[in-house]
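Student: Sequence first, predicted model second:
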Amino acid sequence: MRALPVISVHPVTLPAPDRGTDLQVRVSVPITGHDLPVLVFSHGFGQSATGYEPLAAFWASHGFVVVQPTHLDSRTLNLPPDDPRTPSIWRIRVDDLTRSIDGLDVLEAAVPGLAGRVDRSRIAVAGHSWGAQTASTLLGARVVGIDEDLSDPRVTAGVLLAVTGTGGADLSPFAAEHFPFMSPSFSAMTTPTLVVAGDRDDSPLSVRGPDWFTDAYHLSPGDKSLLTLFGAEHSLGGVAGYESAETTDENPERVALVQRLTWAYLRDALGLKDSDWPVPVETTLGRLEQKFPRE
C-alpha cells in the first residue's frame, strides 16, 4: 500500500467534566480512502498527542484514523505532583482511551473531509511504555488487587510497545513504592495482540532485565505475536519522535521495521487482508514469534 498525504487536526477537545481538565486529542488521517479503521494510541510518561510522529504519520499515511489523546501526566500540562488526581492517573489514562472511542462522532466532525469515511467496526489500540500498559487494559489485562474489568469489546486488536511486565517481586524497590498500579495480570488478555520488546531494554523499574517486557506475550492466552528487536532499548530505535531526547538507541532501520510490521499486523488482525502478514524480519534486526496464529 503506497503512502498517502496526511491531514492532522490538533487539538480537538472532548469534554471531560469528571476529569478536571478536558481531554485534548490529535487526529491524523489520509486525505483519501474510505472504510478507514481506527487506531487509538496511548503515549508514554510525559509525552503528548503530538509525539510518536514516526508511528502516527506512518499509520495514518497507510490507511488508519490515528487518535492520540494527551494524558494528564504529559509535560505539556505540567500537573503538580501533589495534584489530587495524581494517584489515579493510571485509571484516568484508561478512561482517556475509552472517551476517545466514545467521542468518535466529535473527532470525525473535526477533520475536514473525514465524515462518512471511518469504519467503526474496526478499532485497535496501541501504546508505548506506560501507554502500552494503559492500552493493555482495553485488551483485557487487569491490575492485580483491583477487581475491575476495563476491557472494551469495541477494541479487537492491539500493539504493545515496551509494555511493562508483572509486579510484586519483579519490581525494583523504587517502582514498588511509587507505582503500585504497575502490577498487571495478563491472564484475561484474550484480544489478539502484538508485543514489541527490545532485548537491551534493561529498566530501572524491574530487577529482571529485558525479558520483563515480554510478559504480556508469554502470560496471556490466545492469539499473540512477539517481535523482539535486537539491540533495542526502551525507545525501540526512536519511536517516540525524530531526534527525541528520550531516544538512547537511535536506529532508523529498527523504527522502519516497527512501522512496517505493526501496520501489517493490525491490518491483518482487523480482518483487512492486504498486509501479507506475517512480515519477514531481517535476522540482524529481530525475531518474530507467534502462538495460535490465525489461519
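Tutor: Done, it's in.
Student: C-alpha from now on. contacts and neighbour counts both.
Tutor: Fine.
Student: tell me which element Glu253 is part of?
Tutor: Assigned by DSSP states H and E, Glu253 falls within helix 252-269.
Student: Check which helices and strands that helix sits against.
Tutor: Judged by 3 or more Cα pairs under 8 Å, 6 or more residues apart in numbering; DSSP states H and E, helix 252-269 is in contact with helix 53-61, strand 155-161.
Student: what's the distance between the next helix-or-strand element following the shortest one and the middle of its chain?
Tutor: The one in question is strand 155-161. Using DSSP H and E, the next helix or strand after strand 155-161 towards the C-terminus is helix 173-178. Put simply, helix 173-178 sits 24 Å off its chain's centre (Cα atoms, centre = their mean, to the nearest Å).
Student: Ok, stretch 221-241 next?
Tutor: 11 Å.
Student: Do me a favour and get the end-to-end distance for that stretch?
Tutor: Terminal residues of stretch 221-241 are spaced 32 Å apart (Cα to Cα, to the nearest Å).
Student: ditto for stretch 20-37
Tutor: So stretch 20-37: terminal residues 30 Å apart, Cα to Cα.
Student: quick one: buried residues of it?
Tutor: Asp22, Leu23, Gln24, Val25, Arg26, Val27, Ser28, Val29, Pro30, Ile31, Leu36, Pro37 (16 or more other Cα atoms under 10 Å).
Student: Could you count how many residues lie near Ala126?
Tutor: Residues contacting Ala126 under the criterion other Cα atoms under 10 Å number 28.
Student: Can you name the residues that contact it?
Tutor: By Cα atoms under 8 Å, 6 or more residues apart in numbering, the contact list for Ala126 reads Leu39, Val40, Phe41, Ser42, Ala132, Ala135, Gly158, Val159, Leu160, Leu161.
Student: Alongside the first one, take a look at this:
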Amino acid sequence: MSESNSTHTQRTAVAPPSVISAKPVVLPAPGRGEDLQVRVSAPATGGDLPVVVFSHGFGWSMNGYAPLADHWAAHGFVVIQPTHLDSRTLGIPAEDPRTPMIWRVRIEDLGRVIDELDALEASVPGLGGRLDRGRIAVAGHSWGAQTASALLGARVLGPDGVPGEDMSDPRVTAGVLLALTGLGDDLTPFAAEHLPFLKPSFDAMTTPALIVAGDQDQSHLSTRGPDWFTDPYTHSPGRKSLLTLFGAEHSLGGIPGYEVAETTDESPARVALIQRLTTAFLRSALLAEDADWKTAAIALQDAPDPLGTLRSK
C-alpha cells in the first residue's frame, strides 16, 4: 500500500460520525409566555436511537454545551436541548412575574419536550421513525442538573421541611447530573432568601444516574466546600455513580462550550474524560451495553496520573 493510501485509510478510520442538527424547533407552550425553542441533534444514520434531553445552566440556551451535545449525538443519541426562560437570549428581566417560578417552568420544559417527541421527530429532516421512545435520559449542568434531577425523583422541600410535589417522570430511565447542588442546610443567607428552591430532598431520587462533581468547585451559594456537590450521590438511593474530578471547578473543564468566558478551569483532557464516561454510562443505562462503562472505569482507576475517581453503589 502506498503512503498516500495508508494515510487515507487512517483518516477514514478516525473520521467522526456525521451529525444532523436543527434549530430552532418551536413547540407551542400556552401559559409559558414564550413558546419553547429547542435544538435537536442526532446521528445522520441509524435507528432505534435513544434520547437525551439536556437542561442548560443559568443564562445559557440551546446553543451551548457543544462538547457534550455533539459528542453524544455522534455516538448514537438524539440530543434535545430546550432554551429555558432564564436564557440570556430571551432577555426576560429579573422583575418579570414568572421569575420566582422559573425553576418549576424549567422542569415543565423537559416534560414538554418528552410529550412532543412526535412533533420534534417530524421537524428534523431525516429523523422520522428513528427515535426509541422507550429509552430516554435527562441530563443537565448546574441549575440544569437540578432541573433534570426532578424528573429522576428529587423534590424541593417546603418551608416546613416536607418534600413538595413529585415531578418525576416514569418515561425517564437514566440521568447525568453535572455539578448538581447539594442539600439546602448550608446555603448562604443570600441563597436561602432568594433561591428557596435550592432545598432538595434526594430521598426518592431512585432513577439510575451518573453524578459529576469537581473537587475545586467552591460555590458562592453554599457555606460548605466542594463536597457539597457530592450530596446527590450520598443522599440518594438506587443505582448511582459519582465521578469526582481533580482540580475541576464549576465548568468541569469547559463543558458549557469551547473557549467561553465562564470556564475558569479549562482542561480539554477533563472534558474528554467526561465525554467518554457519560457516553459509556448512557449506553450502559439505556442500552444495557456495559462493556464500554466497565472499560472506562478500569482505565480511570489504572491511569498513572488519573484525572479523578469513580465510585458506584
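Tutor: Everything's here; your move. Predicted model, so just to flag it, every value in this text is computed and none were measured.
Student: follow-up on the earlier one: want to try JSON lines for the buried residues of stretch 20-37 of structure 1, with distance to Phe230 of structure 1 as columns?
Tutor: Shown next, in JSON lines, are the buried residues of stretch 20-37 of structure 1 (distance: Cα to Cα, whole Å):
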{"residue": "Asp22", "distance to Phe230 of structure 1": "40"}
{"residue": "Leu23", "distance to Phe230 of structure 1": "37"}
{"residue": "Gln24", "distance to Phe230 of structure 1": "35"}
{"residue": "Val25", "distance to Phe230 of structure 1": "33"}
{"residue": "Arg26", "distance to Phe230 of structure 1": "32"}
{"residue": "Val27", "distance to Phe230 of structure 1": "32"}
{"residue": "Ser28", "distance to Phe230 of structure 1": "30"}
{"residue": "Val29", "distance to Phe230 of structure 1": "31"}
{"residue": "Pro30", "distance to Phe230 of structure 1": "32"}
{"residue": "Ile31", "distance to Phe230 of structure 1": "35"}
{"residue": "Leu36", "distance to Phe230 of structure 1": "33"}
{"residue": "Pro37", "distance to Phe230 of structure 1": "30"}
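Student: Now secondary structure too, for the residues you listed, in CSV please.
Tutor: CSV is the format used below for those (DSSP: H, G, I helix; E, B strand; the rest coil):
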residue, secondary structure
Asp22, coil
Leu23, strand
Gln24, strand
Val25, strand
Arg26, strand
Val27, strand
Ser28, strand
Val29, strand
Pro30, strand
Ile31, coil
Leu36, strand
Pro37, strand
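Student: Just the closest of those to Val111 of structure 1, please.
Tutor: Nearest to Val111 of structure 1 among the buried residues of stretch 20-37 of structure 1, counting by Cα to Cα, is Val27 at 7.5 Å.
Student: What lines up with the closest one in structure 2?
Tutor: Residue pairing (TM-score structural alignment): Val27 of structure 1 is matched to Val40 of structure 2.
Student: For its match, which non-adjacent residue is spatially closest?
Tutor: Spatial nearest neighbour of Val40 of structure 2, chain neighbours left out: Ile80 (4.7 Å); criterion: Cα to Cα, 6 or more residues apart in numbering.
Student: Grab the longest strand from structure 2 for me.
Tutor: strand 131-141 (DSSP state E).
Student: Tell me the first helix or strand C-terminal of it.
Tutor: Next along from strand 131-141 of structure 2, by DSSP H and E: helix 143-152.
Student: That next one vs structure 1, average offset?
Tutor: Its matched residues in structure 1 lie on average 0.2 Å from helix 143-152 of structure 2 after superposition (mean Cα distance after the TM-score superposition for structure 1).
Student: Provide the aligned range in structure 1 for that helix.
Tutor: Aligning helix 143-152 of structure 2 against structure 1 (TM-score structural alignment) gives residues 130-139.
Student: Output the residue interval of structure 2 matched by the host helix or strand of Pro11 of structure 1.
Tutor: Using DSSP H and E, the element containing Pro11 of structure 1 is strand 6-14. Aligned by TM-score structural alignment, strand 6-14 of structure 1 corresponds to residues 19-27 of structure 2.
Student: For that stretch, buried residues please.
Tutor: By neighbour count with 16+ other Cα under 10 Å, stretch 19-27 of structure 2 contains the buried residues Val19, Ile20, Ser21, Pro24, Val25, Val26, Leu27.
Student: so how far does it sit from its counterpart in structure 1?
Tutor: So stretch 19-27 of structure 2 averages 0.5 Å relative to structure 1 (mean Cα distance after the TM-score superposition for structure 1).
Student: Can you list the neighbours in contact with that stretch?
Tutor: 35-44, 70, 73-74, 116, 120, 123-124.
Student: returning to what we had before: quick one: the match of helix 143-152 of structure 2 to chain centroid distance?
Tutor: The answer for stretch 130-139 of structure 1 is 7 Å, by Cα atoms, centre = their mean.
Student: And the residue nearest the centre of structure 1?
Tutor: Among the residues of structure 1, the one closest to the centroid is Gly127, at 1.4 Å (Cα atoms, centre = their mean).
Student: Not including adjacent chain positions, what is the nearest residue to it?
Tutor: Nearest to Gly127 of structure 1 is Ser42, by Cα to Cα, 6+ apart, at 4.5 Å.
Student: Run a quick check on the one you found versus Ala124, I expect a contact.
Tutor: No. Applying Cα atoms under 8 Å as the test, Ser42 of structure 1 and Ala124 come out as separate, 11.4 Å apart.
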